[in-house]
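Asker: When you get a sec, could you give me coordinates for this:
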Amino acid sequence: MEHTKWKTLYRAGAVAPVIAWALYLSQFIILIFCDPYPTTIEGWFALLQHNKLLGLWYLNALDIVSFALLGVMFLALYMALRRVHPSWILIALYFALLGVAVFIVPRVLTLAIVPLSDLHAVAITDAQRAVYLTAGETLSNVSTATPQTTGFLFMTVAGLIFSVVILRSQSFGRAVGYTGIAGFVLTLANYISWIVAPSIASLLMPINGLLWLLWWIMISVSLFKIAKSTSDQETNFTDY
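Answerer: Coordinates of the predicted model:
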């Protein structure tokens, strides 16, 4: 019965990666069919003043939601696997939540460009507009991709540990573990290749990205099954 207390978390953890996957898909579609990505702070201000919703989409505001949801998935994974290998699963959870936090923070900082754009739009003098442009440039430099990439690295380490432990669990299929191992090892290889062979990195990125998405869906299915089994156990206990 102790396991059944966490069925709500299992369900939430199962739904979370599906929503995250849908959000990523929507961002991908918009990037294909909408206007080109701004390359200057003036371009960002112009986009936000013309179409704030699209600007927020391009600023990857949905990533904040997506990665927060993935945090829920990792919590559910921890609860489902904590008895298989408590120490390693706790380490994995630490890196997962650290990765989520490190990834989200620069995204949130980037959103400060939105009010700067509003101030720039109503500025009266060139000097005022220059101040807001400088602030936007500074903000853009502070919220670079480096901390976001570091967040991915932490989550890669976490996912690899989770996947290895999954191979020892009866609640998840071995295919889930092997898919995760393949995806996260390729991600680590991608990090290394960016340093030694950037041309290879561009080839690895879409492959490990697809494996990540596939792993999310497989985890979702597994957590749904665990939630259902705990509900069945609870029903049987009540009937008894």
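
Asker: Please make it C-alpha for all contacts and neighbour counts, starting now.
Answerer: Will do.

Asker: So for the protein, the centremost residue is which one?
Answerer: Central residue check for the chain by Cα atoms, centre = their mean: the C-alpha nearest the mean position is that of F67, 3.5 Å away.

Asker: got a list of what that residue touches?
Answerer: Taking Cα atoms under 8 Å, 6 or more residues apart in numbering as the criterion, F67 is in contact with 20, 100, 103-104.

Asker: To compare with the earlier structure, here is another sequence to fold:
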Amino acid sequence: MIQGLQINFRPLYRVAHFLALAMLVIIPMQIIIFVMAPPPDTVKGLFELYQQNPFLGLLSLDFLYLFNNVIVCIIYFALFTLLFHERPVVVLLAMMLGLIGVACYYPSNPAFEMLTLSNQYAQALPDQQMVYLAAGEALMAGYTGTAFNVYYVLSTICLLLFAYTVMKSPQFKKSVGLWGLASGFFMIVPSSAGTLGMIFSLLSLIPWVVFVALLMNNFRRFAANTEKHVF
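Answerer: Okay, here's the model as predicted:
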């Protein structure tokens, strides 16, 4: 086992800084799209939207989240490298749960499957279209089903653990971690839990944006630091 290994993570912090900035652009885009073009509440409506505007159809099924979760993983990995020597067990658990959660999310997202079914639905004869509608209903049931809820719960625990560690770390101001904890608090109710879940999900975005913005500034500071981290 290698001990006392010095590693230069400055490039990682630089990448995390720019990706945090990208996330601060993506989140308002997601909100604007949701407000200006609410997703249809029926499978048939989604199929028709895909035929009218395939890209908007993808966006209606959280296409941007496919990128968003990659960014989250890199941000958390940057935090992991910063905090490992302070609270190794906590950040190991946080990183592991976060990665499992994200791995659960991707199979739950049916954006491209619905695009395929939409094309097949449009080409099918009227008496055959029910088959594709039923397939779409099955996909949408999984969209906020077990895999999604596992992703949401594990991601919440991951955020709370990282936010707690940030709050206790001398490398960060306490307020940074408190914003993360506030976001995690509102994520306790999954977004799939009806109207209440949707409200809590939207409320969680406010402290989350502040948390990411503060992390972005800290990553820029760490990227400029010439000190290497020891593992």
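
Asker: what's the counterpart of the residue nearest to the centre of structure 1 in structure 2?
Answerer: Using TM-score structural alignment, the equivalent of F67 of structure 1 in structure 2 is N69.

Asker: Regarding that match, what is its secondary structure?
Answerer: Reducing the assignment to helix, strand or coil with DSSP: H, G, I helix; E, B strand; the rest coil, the entry for N69 of structure 2 is helix.

Asker: Distance of it relative to P40 of structure 2?
Answerer: When Cα to Cα, to the nearest Å is the yardstick, N69 of structure 2 and P40 of structure 2 sit 24 Å from each other.

Asker: show me where structure 1 has helices.
Answerer: Applying DSSP state H to structure 1 gives helices spanning 7-33, 41-50, 52-58, 61-81, 86-110, 113-122, 126-142, 145-166, 174-196, 198-239.

Asker: Am I right that F77 of structure 2 is in contact with M96?
Answerer: No - applying Cα atoms under 8 Å, one finds F77 of structure 2 not in contact with M96, separated by 10.3 Å.

Asker: Looking at those two, which has the bigger crowd around it?
Answerer: Between F77 of structure 2 and M96, counting by other Cα atoms under 10 Å, F77 is the more crowded of the two (20 against 13).

Asker: So what's the residue count around the residue nearest to the more buried one when sequence neighbours are not counted?
Answerer: In space, not counting the residues next to it along the chain, F77 of structure 2 is nearest to M95; the distance is 7.2 Å by Cα to Cα, 6 or more residues apart in numbering. Residue neighbour count, defined by other Cα under 10 Å, stands at 21 for M95 of structure 2.

Asker: Tell me which residue of structure 1 matches up with M95 of structure 2.
Answerer: For M95 of structure 2, the aligned position in structure 1 is occupied by L93, per TM-score structural alignment.

Asker: Its match touches L75, doesn't it?
Answerer: Yes - under the contact definition of Cα under 8 Å, L93 of structure 1 touches L75, with a separation of 7.0 Å.

Asker: ok so, going back, distance of the match of F67 of structure 1 from M23 of structure 2?
Answerer: Counting by Cα to Cα, the separation of N69 of structure 2 from M23 of structure 2 is 10 Å.

Asker: do R221 of structure 2 as well
Answerer: Separation of R221 of structure 2 from M23 of structure 2 (Cα to Cα) stands at 18 Å.

Asker: Tell me which of the two has more neighbours.
Answerer: Remark: of R221 of structure 2 and M23, M23 carries more neighbours, 20 against 14, as counted by other Cα under 10 Å.

Asker: quick one: contacts for the residue mapped onto L58 of structure 2 from structure 1?
Answerer: Under the alignment (TM-score structural alignment), L58 of structure 2 pairs with L56 of structure 1. Under the criterion of Cα under 8 Å, 6+ apart, the neighbours of L56 of structure 1 are 48, 111.
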